[in-house]
Each structure stands twice: as C-alpha cells, then as structure tokens.
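# Sequence isn't available, so here's the structure alone:
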C-alpha cells in the first residue's frame, strides 16, 4: 500500500513523457513592504481577504481559501464544467457566482526572463514581469511544476488562462506586486501533492445566486410611484435631521429573486450615524420593486449592491 501511495504521489508532478500535471494544495502567505514612511501596513493587510491562503487545484477545478488569525474569511471555487467562479464569504448563508468567460484585463505587456532564476521550496523558478494599469507584477514560476492550461481555457477572469498559457502551465511560487506606496508579496510556504477529485470542490448546501457581473440583463428598478418617492423623501429627511452631513450614500446588499421579491437584505457597511438602517427601511417600507436579472433569457436570483443616496 505504501508503494502504491508513493507512486500516486509522484505522478501528480509532471514527468517528461507521461503528461502528468500537478494536483494538490499550495499554501501562500502575503506580506506588505512599505515604500514610503508612516505607511499603515495593518490597514492594507485588513483590506486583503486573508493573510494566508490555501490553493487546491486539479485539472479543470480549483479552490482558493483565505484565512485571518487562523479562521476562514473567504473562498472562491472554479468549476470548469459550469464555467463559473463561486464566491463564499464566511458567515453568509449564500454563495454568489461569476461567469469565468466574462473577463477584463488591464495588462499592458509581459516579458518572460528565462535566465532570471531562483530556487523556491526546492523548485527552480523563472521570472515573468507584467505591467498593468496601476501596478507592476513580478512572478516566479516553477520550471517543472505545471498544471494543464487547456483545462482552464474558459477562465478569462483576471486574464488567468492567458497567463498560465503564456508560461505553459507553470505554477506561481512567488509574486511581487509593486504599487505606488508599497510592495505586496505572495509566496508559497508549502506544497502538498495529492490527487483531488471533482467532489473535493463541491459547494456547501447554501443558496446560490448570480453576481451582477454574471448577468446578461441586469436587475432594474420598476417605475417608482409618487407615493414611493414621497416615502423616500420623508425617511431621508428624517434620517438626516441630526446628522452633520449634507450628502451620504449607503450601499445595501440585496438578493433579488427570479420573481423580483427580496430574499435577503443587509448593509454593506454600518456607518456611525446608522443611516444604513434608514436605507433599509426605505427599501423595505416605501414600495420599491425590482425587475429581476437574466441569464440566457431566464430570470435568476441575483446579488445586488444597491445604493441609497441621502442629501439635504
């Protein structure tokens, strides 16, 4: 049994002539290196989905799970068969999906430096530099550790398929993103090769809804009645009465069902003046109705970030 297990483990790495690709888990950690004095590094790290992550991958599937202080904060899972990326935030009762084929990129150029090498966790790596609008990325890819790029040919989000195709499937071992104020470094801390079946990437039993980016036709507001407009104005004026603000915008997270009803509502952020509570009462109590979003001509449940504006 030990011999069979060892053989299976070894074959998960690419072997010349056998066309085997990496399957398993890759652990990463993120670091922030400031370029300017007095940069609030903790604030930048708090904006990250996690300070460590585990990336599980096999042909046509992957899952990236993020952690802060040892607890899961967020994950996204790619299913090549559905061509969807499923986003799950810890503590939420729903999962939203994006269409992996609807990708945009701000990449300006890329250069491969095959002779600029370093060894990371025993893997000889080469450098690729990519210039984007707003930052420069330098990534070290393992020369002999590969995934099958064609099994991710529908993954255009993040320009990912084009990136892994460019490096012939090589696995990223360290990336260094340079911004105006700091460097963001993601580096591999552990490699665990093992076979992963599609069942490993199964989604938990939660409500699954479309993100707005996945829609062919977006969620829309139904025509507002005079009563709805007056209700909105009344609640807005009352909410701003003792608040030292002339203008404010509160975003409310909604799930608009396939029949236009609201399945879920919560604030995106809770402001100190509690205007988010007023925004929620406006949505729920002023007769605001929605026209559901569509994919391929069919109404779908959709996650919406709905803005409610306040002004004196």
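Arrived safely, thanks for sending. Because the structure is a prediction, the values reported are computed rather than measured. Residues are numbered from 1 along each chain as shown.

# alpha carbons only for contacts and neighbour counts from here, please
Noted.

# Now do the helices in the stretch 1-150 of the chain.
Assigned by DSSP state H, counting those that start in this stretch, the helices in the stretch 1-150 of the chain fall at 2-11, 41-47.

# Adding distance to residue 199, write those out as a markdown table.
Shown next, in a markdown table, are the helices of the stretch 1-150 of the chain (distance: least, Cα to Cα, whole Å):
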| stretch | distance to residue 199 |
| --- | --- |
| helix 2-11 | 18 |
| helix 41-47 | 31 |
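
# For residue 205, find the nearest of these.
Comparison of the helices of the stretch 1-150 of the chain against residue 205 by Cα to Cα identifies helix 41-47 as nearest, at 28.0 Å.

# Give me the packing partners of the closest one, helices and strands only.
With contacts taken as 3 or more Cα pairs under 8 Å, 6 or more residues apart in numbering; DSSP states H and E, helix 41-47 sits against strand 24-34.

# Show me which residues of the strand it packs on are buried.
24-32, 34 (16 or more other Cα atoms under 10 Å).

# just curious, which of these is nearest to residue 290?
After measuring these against residue 290 - Cα to Cα - the closest member comes out as residue 30, at 40.6 Å.

# List the contacts of the closest one.
Applying Cα atoms under 8 Å, 6 or more residues apart in numbering, we find residue 30 in contact with 51-52, 184-187.

# where's it relative to residue 304, distance?
Distance, residue 30 to residue 304, by Cα to Cα, to the nearest Å: 30 Å.

# Check it against this one:
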C-alpha cells in the first residue's frame, strides 16, 4: 500500500512538472506592417503612432510590451487586474481589465495552416464590433488561460479560451471603422524566466487618466 501511494505521488509530481514545462514564459518579437482597405502600404504613417515592432514578455498572468526603441507600450498586472497603456512623453493611462471592449465576439475556425518560426499553426477568425481578425497559433506555444480569466479588456480572456491558451504567431486585423489592415508577424521566440516584479508599474512614468 505504501509503495502504491509512493508511485502515485511520484506520478502526480512528474505530471505537474511536465505541465509546467509546457507553459511558455519568455519573449516574442513581432514586426508590424499596415495597409489601407485598398491594399496601399501605409506602414510609415502608422508606425509613427504604434511603432514597427513589438517585444512581448509574458508569464504567470502578467505581460508587457516594448517598441523597437525600447519604450514600454503596455503592461498588464495580473495581481491587480490592471492594464496600463504608455506614451512616449512618459505618461500612462490605467484601465480596469474587467472593462469589456466589444459586445460581439464571434469565433470561426478556418481551414488555413501556416508554418511560422518552425511551428505548425492553425487559424481562427474573430469578428468583434469594429474589426475582423485572423489569428495563426500553435497549440505547442501556450500560456495558462486561467491566469487571465478576469482580463476582459481587449477580449483577451475570450481569445485565450478559444485557443486553449495558445499565443498567436501571426495575426491580421482588419479594422472596418478606422479603415486599415494591421499585420503582425512573430520574428523571434525566446524562452526565459521572468519574475513577478518585472511587471510592476515602471519608475519615471506619470499616471494620467
């Protein structure tokens, strides 16, 4: 009996260890390109507003992003369920991540596949109040969706539920209201340990709401 219990405990421990290893912690680098609804390249114009790159760090219910100039652009703190957006003038705005940004969120599985950075990706389409987005993701690159259950803002929890926590390696957002197409493509994936303290509000920024 004791031997059986020992085997069971070891099995549970090994299963937990394997599950932890399957959850991604680290950085994904993305490049941006833009076009208008007629297909004309407007990347230079849009890059002056949102930049040309995103360096995205994620772990344990937290994430943050930097642009190509190492300016922080967004931060989500899971402990407080708070989202922060940052501007280049060293100011920031704060949003309660319980805030819902779209009433409509329709998911359609697509018969599309693409290989990105060695990952075989499948696709879904998401239709919201203002946009239609196609997301390419691999089930092998995922985070724990349960750590973002309260993240209504940007429909992040809805997306993670639809993909079982898988992160997108490419997405194409067609914003019908603002009339542009935004293509985001992963260029590098780096697994690395990250600490909770890395996702606190940064020094040197003034909070304005």
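The structure has been received and is ready for your questions. None of the values given here were measured: they were computed from a predicted structure.

# Could you export the buried residues of strand 24-34 of the first structure as CSV, including distance to residue 237 of the first structure?
Putting those into CSV (distance: Cα to Cα, whole Å) gives the following:
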residue, distance to residue 237 of the first structure
24, 56
25, 54
26, 53
27, 51
28, 49
29, 47
30, 45
31, 45
32, 43
34, 44
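
# Go through these and say which is closest to residue 166 of the first structure.
For the buried residues of strand 24-34 of the first structure, the nearest to residue 166 of the first structure is residue 26 (20.7 Å; Cα to Cα).

# which residue in the second structure lines up with that closest one?
Superposed on the second structure with TM-score structural alignment, residue 26 of the first structure falls opposite residue 28.

# How about residue 153 of the first structure?
Under TM-score structural alignment, residue 153 of the first structure pairs with residue 149 in the second structure.

# Tell me who's in contact with that match.
By Cα under 8 Å, 6+ apart, the neighbours of residue 149 of the second structure are residue 157.

# now residue 188 of the second structure, what's its secondary structure?
Judged by DSSP: H, G, I helix; E, B strand; the rest coil, the three-state class of residue 188 of the second structure is strand.

# With residue 210 of the first structure as the reference, name the closest of the helices of the stretch 1-150 of the first structure.
helix 41-47 (23.8 Å).

# Quick check: the gap between the aligned partner of residue 121 of the second structure in the first structure and residue 250 of the first structure.
With TM-score structural alignment defining the correspondence, residue 121 of the second structure maps onto residue 125 in the first structure. From residue 125 of the first structure across to residue 250 of the first structure, the span is 46 Å (Cα to Cα).

# what does residue 23 of the first structure give?
Separation of residue 23 of the first structure from residue 250 of the first structure (Cα to Cα): 43 Å.

# more crowded one of these two?
residue 23 (26 against 23; other Cα atoms under 10 Å).

# okay but the match of residue 121 of the second structure is in contact with residue 142, surely?
Yes: under the criterion of Cα atoms under 8 Å, residue 125 of the first structure makes contact with residue 142 at 4.3 Å.

# which residues do the two both contact?
Common contact partners of residue 125 of the first structure and residue 142 (Cα under 8 Å, 6+ apart): residue 173.

# Tell me which residue of the first structure matches up with residue 166 of the second structure.
Aligned partner of residue 166 of the second structure by TM-score structural alignment: residue 170.

# isn't its match right up against residue 139?
No: assessed by Cα under 8 Å, residue 170 of the first structure is found out of contact with residue 139, at 10.9 Å.

# shared neighbours of these two, which are they?
Joint contacts of residue 170 of the first structure and residue 139 (Cα under 8 Å, 6+ apart) do not exist.

# for the first structure, longest helix please?
As assigned by DSSP state H, the longest helix anywhere in the first structure is helix 226-240.

# corresponding residues in the second structure for it?
Alignment of helix 226-240 of the first structure against the second structure: no match, by TM-score structural alignment.

# so what's residue 111 of the second structure closest to, chain neighbours aside?
Nearest non-adjacent residue to residue 111 of the second structure, counting by Cα to Cα, 6 or more residues apart in numbering: residue 123, 7.2 Å away.

# Ok, which of the helices of the stretch 1-150 of the first structure comes nearest residue 255 of the first structure?
Using Cα to Cα, the helices of the stretch 1-150 of the first structure put helix 41-47 closest to residue 255 of the first structure, at 24.2 Å.

# Would you convert the helices of the stretch 1-150 of the first structure into a markdown table that also reports distance to residue 90 of the first structure and mean neighbour count?
Output for the helices of the stretch 1-150 of the first structure, formatted as a markdown table (distance: least, Cα to Cα, whole Å; neighbours: other Cα atoms under 10 Å):
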| stretch | distance to residue 90 of the first structure | mean neighbour count |
| --- | --- | --- |
| helix 2-11 | 32 | 12 |
| helix 41-47 | 15 | 11 |
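
# on that earlier part again, and the match of residue 166 of the second structure, how far from residue 185 of the first structure?
Residue 170 of the first structure sits 18 Å away from residue 185 of the first structure, taking Cα to Cα as the criterion.

# check contacts around the spatially most central residue of the second structure.
Central residue of the second structure (Cα atoms, centre = their mean): residue 167, 6.2 Å from the mean position. Shown in contact with residue 167 of the second structure (Cα under 8 Å, 6+ apart): 137-138, 141-143, 160.

# and the residue lying closest to residue 168 of the first structure once chain neighbours are set aside, how many neighbours does it have?
Leaving aside its sequence neighbours, residue 168 of the first structure sits nearest to residue 149 (Cα to Cα, 6+ apart; 6.9 Å). Using other Cα under 10 Å, residue 149 of the first structure has 23 other residues around it.

# can I assume residue 149 of the first structure is in contact with residue 161?
Yes: if you go by Cα under 8 Å, residue 149 of the first structure and residue 161 touch, sitting 6.6 Å apart.

# Find residues that contact each of the two.
Between them, residue 149 of the first structure and residue 161 share no contacting residue, judged by Cα under 8 Å, 6+ apart.

# Could you identify the residue of the second structure that aligns with residue 144 of the first structure?
Checking TM-score structural alignment: residue 144 of the first structure goes with residue 140.

# Tell me how far that match lies from residue 14 of the second structure.
For residue 140 of the second structure relative to residue 14 of the second structure (Cα to Cα), the value is 19 Å.

# which one of those two has more residues nearby?
residue 140 (15 against 12).

# From residue 71 of the second structure, how far off is the more buried one?
Shown here: residue 140 of the second structure relative to residue 71 of the second structure, a distance of 30 Å by Cα to Cα.

# Repeat that for residue 64 of the second structure.
Distance, residue 64 of the second structure to residue 71 of the second structure, using Cα to Cα: 11 Å.
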